[in-house]
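S.K.: Generate coordinates for the sequence data below:
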Amino acid sequence: MIDKASSSPKIAVGDIRDGASIMIGGFGTAGMPDELIEGLIAGGARNLTIISNNAGNGETGVAALIKEGRVSKIVCSFPRQSDSHHFDAAYRAGQIELELVPQGNLAARIQAAGAGLGAIFTPTGFGTLLAEGKETRRINDRDYVMEYPIHADFALIKALKGDRWGNLVYRKTARNFGPIMAMAARTTIAQVEELVPLGALDPEVVVTPGIFVQRVVRITHVAAAEARLGEAT
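M.R.: Okay, the predicted model is just below:
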């Protein structure tokens, strides 16, 4: 019987070791797998490379990882906003490396990894510092930059519902990078608000098929609060 359900976030991410590359879904706080990140912090892994849309908000999610000194490099499109103070401090102190990738290129490079492509050509970045040292090509009277796919050891994503096979559906804009990251990582771990029986999800609305998901863990606000209370007692 295939059952990909994990009993807790900490167990679900328990094999993530020092030096791993991790894709983390989310657009700002929308779709951020906060509980999986909390489990990752509890596990103690360091020297991580994080691939995410931005470099964290406030005190939770990616920001919490950076605050704890667990991230050595981040690949993202939007590293600074008003509440990205932990990234800002770490970057100014020379404690974290930044690879800046335009948002469309970030999505396209992750998609390319999931599709098994060797490289893509994109017009974004041509003629700028981001294109320095990269192959360029003129195609149909337009200039392009060659970019390589972005792969990762793990992807941590958040969905609305899932089943024990790992089929996932998302809630509105919380979907964002989750589906393409699930296809580009060797191991995808999804947190869901509801774990439903097999057959409860209409195949027509499943966004991420279970073949791309290796683990799924149910998280609700109540369950998360109980877990934190249990760890504290």
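S.K.: Please make it C-alpha for all contacts and neighbour counts, starting now.
M.R.: Fine.
S.K.: Buried residues in stretch 33-53, which are they?
M.R.: Within stretch 33-53, the residues scored as buried using 16 or more other CA atoms under 10 Å are 33-41, 43, 45-53.
S.K.: one more to line up against the first:
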Amino acid sequence: MPINKIHDSVHAALADVPDGATVMIGGFGTAGLPNELTEALIEQGARDLTIVNNNAGNGDTGLAALLAKKRVRKIICSFPRQADSHHFDGLYRSGQIELELVPQGNLAERIRAAGAGIGGFFTPTGYGTKLAEGKETREINGRMYVLESPIHADYALIKAEAGDRWGNLVYRMTARNFGPVMAMAAKVTVATVHEIVELGAIDPETVVTPGIFVQRLVKIDRVATTAGGFKKAA
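M.R.: Sure, this is the predicted structure:
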């Protein structure tokens, strides 16, 4: 039987996410956010989740909406507080969510380490701060370092530009951000794409995420923004 990782819908692709799962969600700010997958996760109903993301949601949609539903037990991120991160702020201040704050470079490297099979790494970032409390430290060549552990996930939800039925992916500009490393660090990677192409249509030299790291693929419509800032289906 030929390999075909294409699913009919985002809901079908996320139907088996259990309570208590660790879920990575790609994106940097609003660039490359897999909004359709996040919305499907909300509808799917899984609870007590650990979310790994660059921030803690914006406004009232996407990850912020997942937080508002009180479905997240813990979040691992770099920028939990922004001007419009009011849902996280309220949950954290009331003790309803746990936060693991990770400097952005450390976050990316901890995710990459999981995908590369690295058991841990030493970094100078965070040494001498509360972020290093309880962690092993070591002097290397006259400089102090902190031992950081890899971050593994049960699922990674990412957004790409195009892919084929084997799951090979290419991205659009800065929408690439955390997607490639998250795909490597999860047991199940679910990717949305705007275009599904025939095998061989993507030059192997331009493949960013090889299909071996992708288990499920869903095609979604592109959403364009009008001059007034409103979204419309492209």
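S.K.: TM-score for this pair?
M.R.: The TM-score (TM-score structural alignment, normalised by the length of the first structure) is 0.94; 222 aligned residues with a CA RMSD of 0.8 Å.
S.K.: Okay, and which of the buried residues of stretch 33-53 of the first structure map to helices?
M.R.: 34-41, 43 (DSSP state H).
S.K.: Strands of the first structure, residue ranges please.
M.R.: Along the first structure, counting by DSSP state E, strands occupy 5-6, 21-24, 48-51, 71-76, 97-100, 120-122, 136-139, 142-147, 152-162, 168-169, 185-195, 215-218.
S.K.: So which other helices or strands are in contact with the first one?
M.R.: If contacts are counted by 3 or more CA pairs under 8 Å, 6 or more residues apart in numbering; DSSP states H and E, strand 5-6 of the first structure sits against strand 215-218.
S.K.: What's the average distance for the strand it packs on when superposed on the second structure?
M.R.: Aligned to the second structure and superposed, strand 215-218 of the first structure gives a mean residue distance of 0.3 Å (mean CA distance after the TM-score superposition for the first structure).
S.K.: Please work out which residues outside that strand touch it.
M.R.: Contacts to strand 215-218 of the first structure, defined as CA atoms under 8 Å, 6 or more residues apart in numbering, come from residues 4-9, 12, 162-164, 166, 188-195.
S.K.: 6 Å - rerun?
M.R.: 4-6, 189-193, 195 (CA atoms under 6 Å, 6 or more residues apart in numbering).
S.K.: What of stretch 93-110 of the second structure?
M.R.: If you take CA under 6 Å, 6+ apart as the criterion, stretch 93-110 of the second structure is touched by 73-78, 91, 150-151.
S.K.: ok now that stretch, how far from the chain's centre?
M.R.: 13 Å (CA atoms, centre = their mean, to the nearest Å).
S.K.: For it, grab the matching residue range in the first structure.
M.R.: Using TM-score structural alignment, stretch 93-110 of the second structure lines up with residues 92-109 of the first structure.
S.K.: how far does that stretch stretch from start to finish?
M.R.: End-to-end span of stretch 92-109 of the first structure (CA to CA, to the nearest Å): 27 Å.
S.K.: what comes up buried for it?
M.R.: Neighbour count says stretch 92-109 of the first structure has 96, 98, 101-103, 105-109 buried, by 16+ other CA under 10 Å.
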